[in-house]
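**Q** Starting from these lines, generate the structure:
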Amino acid sequence: MSVSLYYSLERDTRLAPDEQQRVAAVLARHDLDRFADPLMGGEPFSFWDDPSEGTALEGSVRVPVDLERPEETAGAALAEWGRLLGELRQVLDGGTWRVHLEDVAMVWVEERGVFWFPAGG
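**A** Below you'll find the predicted structure:
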């Protein structure tokens, strides 16, 4: 079983070469295949090669959910991808980040530097 995490940086300009280098450096610090167990529905974290108009970065990843151990699968994957996207937000200027798990929006948590679910929601 899996659910999908969607993420994008909406802005009018594509990534400049120096921004592409910063993105590559952030991605290199993470194990993008960590939750890519196809038997559990997971896949590697990635961005789409050709983002939509008005979008600098865009992608999605299937997050594995083991119903017997959800904190070890979905919880761990969402925490990792929330940190990774948070690092990207901090190294890229401008635009609006949109991060959501299926239809549930994740928000920027400034004090932790991550995307996570709203408190109380």
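
**Q** CA atoms for contacts and neighbours, from now on please.
**A** Fine.

**Q** for the helix or strand V23 falls within, packing partners?
**A** Taking DSSP states H and E as the criterion, V23 maps to helix 17-28. Helix 17-28 sits against helix 76-91, with contacts defined as 3 or more C-alpha pairs under 8 Å, 6 or more residues apart in numbering; DSSP states H and E.

**Q** in the helix it packs on, what counts as buried?
**A** 76-78, 80-89 (16 or more other C-alpha atoms under 10 Å).

**Q** Check stretch 7-18 too.
**A** 7-11, 14-15.

**Q** With stretch 101-120 instead?
**A** Buried residues in stretch 101-120 (16+ other C-alpha under 10 Å): 101, 105-108, 113-117.

**Q** residues contacting the residue lying closest to D37 once chain neighbours are set aside?
**A** Spatial nearest neighbour of D37, excluding adjacent residues (C-alpha to C-alpha, 6 or more residues apart in numbering): E43 at 6.4 Å. When contacts are counted by C-alpha atoms under 8 Å, 6 or more residues apart in numbering, E43 touches 33, 35-37, 61-63.

**Q** Secondary structure class of E43, three-state.
**A** Taken by DSSP: H, G, I helix; E, B strand; the rest coil, the conformation at E43 corresponds to coil.

**Q** one more to put side by side:
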Amino acid sequence: MAVTLQYIAERPTPLDPDEESAVAGIVERANAGLRADAPRLAPDADLPEAVVLRGRTELPVHPLHALTTLVHWCGTLTELRRAVPDAWWSVRVDGEQVPWDDATGYALPGMDDPELLAALR
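**A** Okay, the predicted model is just below:
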């Protein structure tokens, strides 16, 4: 069974051209850094009013690949949130909220463990 990462950013005003460009660049760089068979981040194109960014991606089934990919996407979503800071954001893994920290961004408890991060490299 696949694990799904979902994200949404909402605010009353749409992205301005500079924000659209920043978002596109972040997504492009993040997708370029993945293995050929890895799921990509593809924000939804058809958004309801007040939703400026939304999407989902599946994490790999293999636990090590899933964790590596989750670390990658949490970093990407941190960049996206910082590029669109005045929106209300929600990032979830299979329905569970991924915590936000102003200093470090999105991460699940334990993801910043030095030994764990060394093992992922």
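
**Q** Work out the TM-score between the chains.
**A** TM-score of the superposed chains, computed with TM-score structural alignment, normalised by the length of structure 1, equals 0.79; 110 aligned residues with a C-alpha RMSD of 2.0 Å.

**Q** related to what we said a few turns ago, so which of the buried residues of helix 76-91 of structure 1 is the closest to G54 of structure 1?
**A** Using C-alpha to C-alpha, R89 comes nearest to G54 of structure 1 of the buried residues of helix 76-91 of structure 1, at 16.7 Å.

**Q** Look up the closest residue to the closest one, ignoring the ones flanking it.
**A** W97 is the one closest to R89 of structure 1 (C-alpha to C-alpha, 6+ apart), at 7.6 Å.

**Q** mind checking what that neighbour lines up with in structure 2?
**A** Matched by TM-score structural alignment, W97 of structure 1 corresponds to W89 in structure 2.

**Q** can you tell me the helix or strand for that match?
**A** Following DSSP H and E, one finds W89 of structure 2 within strand 88-93.

**Q** if we can go back for a sec, which one of the contacts of E43 of structure 1 sits in the busiest neighbourhood?
**A** Neighbour tally across those (other C-alpha atoms under 10 Å): the maximum, 28 neighbours, falls on V63.

**Q** mind listing what the aligned partner of that one in structure 2 touches?
**A** Alignment note (TM-score structural alignment): V63 of structure 1 maps to L59 of structure 2. Counting by C-alpha under 8 Å, 6+ apart, L59 of structure 2 makes contact with 2-5, 39, 65-66, 69-70.

**Q** With distance to P114 of structure 2 as extra columns, can I get those residues in a markdown table?
**A** Shown next, in a markdown table, are those (distance: C-alpha to C-alpha, whole Å):
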| residue | distance to P114 of structure 2 |
| --- | --- |
| A2 | 27 |
| V3 | 24 |
| T4 | 25 |
| L5 | 23 |
| P39 | 26 |
| H65 | 17 |
| A66 | 18 |
| T69 | 17 |
| L70 | 16 |
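
**Q** how close does the most centrally placed residue in structure 2 sit to D44 of structure 2?
**A** The centre of structure 2 sits closest to L77, judged by C-alpha atoms, centre = their mean, with a distance of 3.2 Å. Distance of L77 of structure 2 to D44 of structure 2, computed by C-alpha to C-alpha, to the nearest Å: 14 Å.
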